[in-house]
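# A structural model of the following input is requested.
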Amino acid sequence: MVGTSEQETFAYCDRLDYAPGDTVRVHASSGSERLRVSLVRPRADGDTERIRHRHEPVAAVEPQETPGSLQPTTVGSFGLVEGLDADVADGLTVVVHAWPTRFAGDGSTLLSLTGDQGTVELTVDANGILTGRVRTGDRVVEVVAEAALQLRHWVTLALSVDPAGGMLRLHVRPLDRLVPGDLPRTTEASGTLAGLGPLRRLLLAAGGTTTAPDGSPRGTGCFDGKLDSPTVLAGPRDADALADLAVDPRPHAALLAWDLGTDFATTILRGTTDGAEDGLLVNAPTRNVTGRWWDATEVDHRLAPGQYGAAHFHSDDLEDCGWTVTHELVLPDDLASGVYAVLVEGSDSVDHVPVVVRPQAPGGVLFLLPTFSYLAYANARLAEEFDYSGDVLTNRDVIPSDRDKQIYAHREFGSSLYDHHTDGSGVCYSSHLRPILNMRWDFRSAIQDAPRHFAADLVIPTWLEHLGLEHSVTTDHALHEQGLDALAGHRVLVTGSHPEYWSKRMLDAAQALLDDGGSIVYLGGNGFYWVTSADLDRPHLVEMRRGHQGIRTWQSEPGETVMSQSVEEGGLWRLRGRAPNLLVGIGMAAQGWDDATPGFERTEASRDERVAFLFEGVDRDVIGDYGLVLGGAAGDEIDRADVSLGTPRNALVVATSQPHSAYYLASNENVPAPTPLINGTNNPDVRADVTFFETPAGGAVLSTAAISWTGSLAYDGFDNDVARLTENGVRELLARSTSG
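Okay, the predicted model is just below:
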């Protein structure tokens, strides 16, 4: 239910997964006079028309009723250093290098230094005109640059405050591709500049601060662009000295200096001089980006020390909403592992936040909820990135759902890894410390007109429960944090419908499970595709770099493909030598969204006695030519076998999709040269392959090759041949692990 912005109820929790006995801390915002907060267990099954969602209360957790309250969200990244004690009574000179990427309509601040009685600041207006300004008491002296800054061009800025001479000087030195009239120059203004007092605070990429509901700082007047090496020198400089300083300020002794080129995985703004306290980087500016000194000879900061000294700040960055904890739910010590949700009900609207209770005992199937992928798509505004209009990507009517409308109405809740920042740069971080409105059981993806991601994945634990199979649930986050320990005692790992974003730690753990005789049932498509990371000290924040290959809505800037948190090359796992085929036998082939999604046709290999168990009770040669997602089992994003990419030689393709339409296009990493042979009508590689193979250690892998498989799994109350084949596979692999 969706109300007005004043009525709407939103929430998030402090974690995505918990152990029994843990306390779930809920951060809720609502204009409703009363809120009811409870723990429920959601389910998803289907009839012959659609996937149906329902939920049941967890009686062991007492609901709570409290007044509602609105909690604001302030976006924008910035740097903050407090506790300074730098005497600048005789004047100062501040130097910073800037690479602006957007000029805000109401202006923004590159740098602000606050003294006991005044402020020194550098601001830029909507037209790119830079102003240096000193405020002392009720006096304001400012100097305005003669020429506008240029977007995406490095410039060195030096502002000199000379109290004795009553002069404020601003030097602007462009560094990239000078054009006529775009020359280094110094402008001056006179006025009374005394009385600033000792410097106490630095703000980088913000002009001021407010306070979030939880007391943490938030920025105002935030800047879009890169900043590098903020430095304060004691004393003023004349025009000639400023010009020399702007060429290379590094040889000059600094009173205060900070380095943005270290501690990439942290929130630390590192001070490098005596008196320059370490500061805080708020709301996750992009780290490990090329700086003012990058010369394009290396694309890895480890090989080019000093050339990655910048951070890219964005006025719409968000790491943490900063809401207070409004409710705490204590989980029973004996609560079964599974997918739950915190249900927050206002008088006019509701929200429901998924939470997972991790397994406490080994045994049975382990379902892995793809939470890294959920964060990658968190609050995605894909209609802005893909043109859904016309007869291009689909022949279906694309109608935004209520949750889609909320996402577009509440941009303050941040973006997905598919979106662009307001300055046009790609979003490479995503956090769960905010409402994620498409990670809800009632989310319907517009282009599929069906549940996707979490709403679709709920089918799998519901189906396992329907079968009476012992199972537990864990998350990508737990697997990344704990590695193989997260899988301990579980011999069959079942994935979600779209486990696209995986870290090295996760891949290593899954491979170790297979090497130890365990098995994997991969119930999706386009899995294990993008290199992803999360620092163990900030597990709420996932990162990826798109690189320059793969299906992408943006691509990395030159020199910026190495992850800031894990310090590894980003992009596709395939380009790192770990194609999905190596783990599960198949890898990304194509994607499409039409109303004629096919099923799978059994192959000759399906008659092999090695896979006879899969087809017990399956009487038809065409499987899944029906479904609750796009009308068939072989739809959305689809995978195929390819020995050249690592599909094991003993793998059996037991079913392959029937011909796809022109709306199914080959993934671009599979099309090395321009060619008309790119769609389901003319390219035989545009297909999905249900694949099975045994491992040397005695386990096996069953891969079903399409995101829409779960939509067919749920069809007619799980009474269909897709469900039977999948059940046969899971039961056989469980039996093998038990007997082994």
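
# from here on, contacts and neighbour counts on C-alpha atoms
Fine.

# Just the buried residues of stretch 500-517, please?
Buried residues in stretch 500-517, counting neighbours by 16 or more other C-alpha atoms under 10 Å, are found at 500-507, 509-511, 513-514, 517.

# So which of those is the closest to Gly632?
Proximity to Gly632 was ranked across the buried residues of stretch 500-517 by C-alpha to C-alpha; first place goes to Glu500, at 20.7 Å.

# ok, the closest one to His312 distance?
For Glu500, the distance to His312 equals 26 Å [C-alpha to C-alpha, to the nearest Å].

# Check Leu329 too.
Going from Leu329 to His312 by C-alpha to C-alpha gives 38 Å.

# higher neighbour count, these two?
His312 (27 against 19; other C-alpha atoms under 10 Å).

# Could you tell me which residues make contact with that one?
Asp224, Gly225, Lys226, Leu227, Pro285, Thr286, Arg287, Val289 (C-alpha atoms under 8 Å, 6 or more residues apart in numbering).

# Narrow these to just the buried residues.
Taking 16+ other C-alpha under 10 Å as the criterion, what is buried in these is Asp224, Gly225, Lys226, Leu227, Pro285, Thr286, Arg287, Val289.

# among those, which are in strands?
Asp224, Gly225, Lys226, Leu227, Thr286, Arg287, Val289 (DSSP state E).

# buried stuff in whichever strand or helix holds Arg36?
Here Arg36 sits within strand 35-46, counting by DSSP states H and E. Buried residues in strand 35-46, counted by 16+ other C-alpha under 10 Å: Leu35, Arg36, Val37, Ser38, Leu39, Val40, Arg41, Pro42, Arg43, Ala44, Asp45, Gly46.

# From what I see, Asn379 and Leu417 are in contact.
No: between Asn379 and Leu417 there is no contact under C-alpha atoms under 8 Å: 9.3 Å.

# so how far is Phe313 from the nearest residue to Trp258 once chain neighbours are set aside?
Here the nearest residue to Trp258 in space, its sequence neighbours aside, is Gly271; by C-alpha to C-alpha, 6 or more residues apart in numbering that works out to 4.4 Å. Counting by C-alpha to C-alpha, the separation of Gly271 from Phe313 is 18 Å.

# now the other sequence, so there's something to compare against:
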Amino acid sequence: MGTEQIRRWESGALAHAVTDPFGQGPLPWLRCGEHYFDDTGHVVPWYLDHSSLDGARAPSGAGGGPRAADDVHCQIKGFTSESAVSPGESVDFRITVNPPQPFGVDVYRIGHYGGEGATKITTSPRLSGIVQPPPLTADRTVSCHHWWLSWRLQIPDYWSTGAHVAVLTTADGHRSHIPFTVRDERPGDLLLVLPDVTWQAYNLFPEDGRTGASLYHAWDGEGRLLGEEEAAVTVSFDRPYAGAGLPLHVGHAYDFIRWAERYGYDLAYADTRDLHAGRVDPSRYRGLVFAGHDEYWSAPMRRAVEKARDSGTSLVFLSANTMYWQVELGPSPSGAPDRLMTCRKRRGPGRSRRWRDQGEPEQQVLGVQYAGQVPRPHPMVARNTSHWLWEATGVAEGEELPGLVAGEADRYFPRAALPPHTDRVLLAHSPYRDASGARRHQETSLYEAPSGALVFASGTFAWSPALDRPGHTDSRIQRATANLLDRICKHP
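Purely as a prediction, here's the structure:
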């Protein structure tokens, strides 16, 4: 297969970049020491397709560096048996290496770490790589549950919980990644819930022009990308992520983590399937934070969050298009629970699986709900700036915050029921133009439930990147977020 075709499928964001201006390909989650010189002497970051970049000339004598594995050749690709584990438990890695050769795994923890964004916490022994069997497919569902175990990592009790990335590197310099979470079982101020269910919905592995399928896309026999009507109905967690191995929207969560840990917030960690399975008790926390794009929710996930809110736990949604699709989780063919996700969307008779079409609009939890895509960034227009959320931000009534409405947007729907509340305010009302040129608007919402819980919804993809994404940070959004979390955590 030609280089141009391989490059076409390399990014992991081919089909979705229009919906997320911050998520075009794997993000530079590690900010130091991860640039290399390619064979032509150009400086390249490891997370991009180096053959398509223009860079500065390297000094003479510079050597080659790691190259991103692709889904066509699968030089090295892998996944974990569980996306979240507790200290004292183990993580099983299932990895394919083509051609067979030794490889190693470096494990990083995401955090601030003096601005570096992550720190290396362990390295595997030298491992023997094999070519695993081809993925199994059935009705567009792609699964690698039959792959052999490659490495088992025992999580020590003394490890810090948090978001982790395993970096896989072959002896000949190909590299890929596997995200996983070491979850908390202790009470704390804030529980960060990582959206692994939504990450998998967008996963098109393998992006080889033949086999891969997500809940959005699949391939035809000519290597053309098909749309939602021909996409998978069920996707498996037993497979690598496409491209360089990081989920499409992973950067939103990492932006929040770096910022929150920099300022010392007490963060516990879990993923959305922990909510689904009841492995974490949301009522043990002052607040739940959903920092990333979190579009796909099962009924148990929603019920757990509603119960937590009604018992006094605050909810913080820092993205848009949250809780849009209702999904079901089921066991893999091997019997492992919650390894298959099904969302029927608009196919067949009956209503679609949107929550609002099932009689439970997401606005009943969020206070606003999904309105549509934002083709290019627009300003966020601040409203009610005398409210405590805008305190010390310097934001004036009607002031425009450039680029803060982007990707996708939420707004208040007057015909949809609101959640029970004792107080409610809209903190932004921002006009924008959709793809057809029609005038739309975005809104940021905050309400107080009868239990005293605060529920905040940013209504835009751009909020988390404004916290700690190079080129996107906004000190006013940083201060407003601190005002919100300090009140939830009852900090002075």
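
# what would the buried residues of strand 35-46 of structure 1 look like in JSON lines with distance to Ser160 of structure 1?
Putting those into JSON lines (distance: C-alpha to C-alpha, whole Å) gives the following:
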{"residue": "Leu35", "distance to Ser160 of structure 1": "55"}
{"residue": "Arg36", "distance to Ser160 of structure 1": "57"}
{"residue": "Val37", "distance to Ser160 of structure 1": "56"}
{"residue": "Ser38", "distance to Ser160 of structure 1": "59"}
{"residue": "Leu39", "distance to Ser160 of structure 1": "59"}
{"residue": "Val40", "distance to Ser160 of structure 1": "61"}
{"residue": "Arg41", "distance to Ser160 of structure 1": "62"}
{"residue": "Pro42", "distance to Ser160 of structure 1": "62"}
{"residue": "Arg43", "distance to Ser160 of structure 1": "64"}
{"residue": "Ala44", "distance to Ser160 of structure 1": "65"}
{"residue": "Asp45", "distance to Ser160 of structure 1": "68"}
{"residue": "Gly46", "distance to Ser160 of structure 1": "69"}
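
# ok, so of these, who is nearest Leu199 of structure 1?
Closest approach between the buried residues of strand 35-46 of structure 1 and Leu199 of structure 1, by C-alpha to C-alpha: Leu35, at 45.9 Å.

# and the equivalent of Leu153 of structure 2 over in structure 1, helix, strand or coil?
Aligned by TM-score structural alignment, Leu153 of structure 2 pairs with Leu329 of structure 1. Three-state assignment for Leu329 of structure 1 (DSSP: H, G, I helix; E, B strand; the rest coil): strand.

# the helices in the stretch 351-492 of structure 2, which residues?
363-366, 465-468, 475-489 (DSSP state H, counting those that start in this stretch).

# what do you get for the stretch 451-600 of structure 1?
Going by DSSP H, counting those that start in this stretch, the stretch 451-600 of structure 1 shows helices at 454-457, 459-467, 476-482, 504-515, 580-584.

# closest to Leu157 of structure 1 out of these?
Ranking those by distance to Leu157 of structure 1, with C-alpha to C-alpha as the measure, places helix 504-515 first at 40.8 Å.

# one step back: comparing Gly271 and Phe313 of structure 1, which shows the higher neighbour count?
Taking other C-alpha under 10 Å, Gly271 of structure 1 and Phe313 do not tie; Phe313 has more neighbours (31 against 19).

# Tell me the spacing between that one and Cys321 of structure 1.
In terms of C-alpha to C-alpha, Phe313 of structure 1 sits 17 Å off from Cys321 of structure 1.

# what do you get for Leu202 of structure 1?
Counting by C-alpha to C-alpha - Leu202 of structure 1 and Cys321 of structure 1 are separated by 23 Å.

# Okay, helices next: where are they in the stretch 201-350 of structure 1?
Using DSSP H, counting those that start in this stretch, helices in the stretch 201-350 of structure 1 cover 239-247.

# related to what we said a few turns ago, let me have the buried ones among the contacts of His312 of structure 1 in CSV, extended by distance to Arg736 of structure 1.
Formatted as CSV, the buried ones among the contacts of His312 of structure 1 follow (distance: C-alpha to C-alpha, whole Å):
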residue, distance to Arg736 of structure 1
Asp224, 56
Gly225, 56
Lys226, 55
Leu227, 57
Pro285, 49
Thr286, 47
Arg287, 47
Val289, 49
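
# So what does His471 of structure 1 match up with in structure 2?
Using TM-score structural alignment, His471 of structure 1 pairs with Leu267 in structure 2.

# Ok, Met544 of structure 1 next?
Using TM-score structural alignment, the partner of Met544 of structure 1 in structure 2 is Cys343.

# How about the contacts made by the closest residue to its match other than its chain neighbours?
Using C-alpha to C-alpha, 6+ apart and skipping the chain neighbours, the partner closest in space to Cys343 of structure 2 is Val327 (4.9 Å). By C-alpha under 8 Å, 6+ apart, Val327 of structure 2 lies in contact with Tyr296, Trp297, Ser298, Ala299, Met341, Thr342, Cys343, Arg353.

# got it, and Lys77 of structure 2?
Here Lys77 of structure 2 is in contact with Ala69, Ile95, Thr96, Val97, Leu168, Ser176, His177, Pro240, Gly245 (C-alpha under 8 Å, 6+ apart).

# How about the fifth one: what's its closest non-neighbour residue?
Closest residue to Leu168 of structure 2 in three dimensions, ignoring its sequence neighbours and counting by C-alpha to C-alpha, 6+ apart: Val105, at 4.7 Å.

# In terms of distance to Glu362 of structure 2, which of the contacts of Val327 of structure 2 ranks first?
Comparing the contacts of Val327 of structure 2 against Glu362 of structure 2 with C-alpha to C-alpha places Trp297 closest, at 10.4 Å.

# residues contacting the aligned residue in structure 1 for that closest one?
Using TM-score structural alignment, the partner of Trp297 of structure 2 in structure 1 is Trp502. Residues near Trp502 of structure 1 by C-alpha under 8 Å, 6+ apart: Phe372, Asp476, Phe528, Tyr529, Trp530, Val531, Thr532, Ser533.
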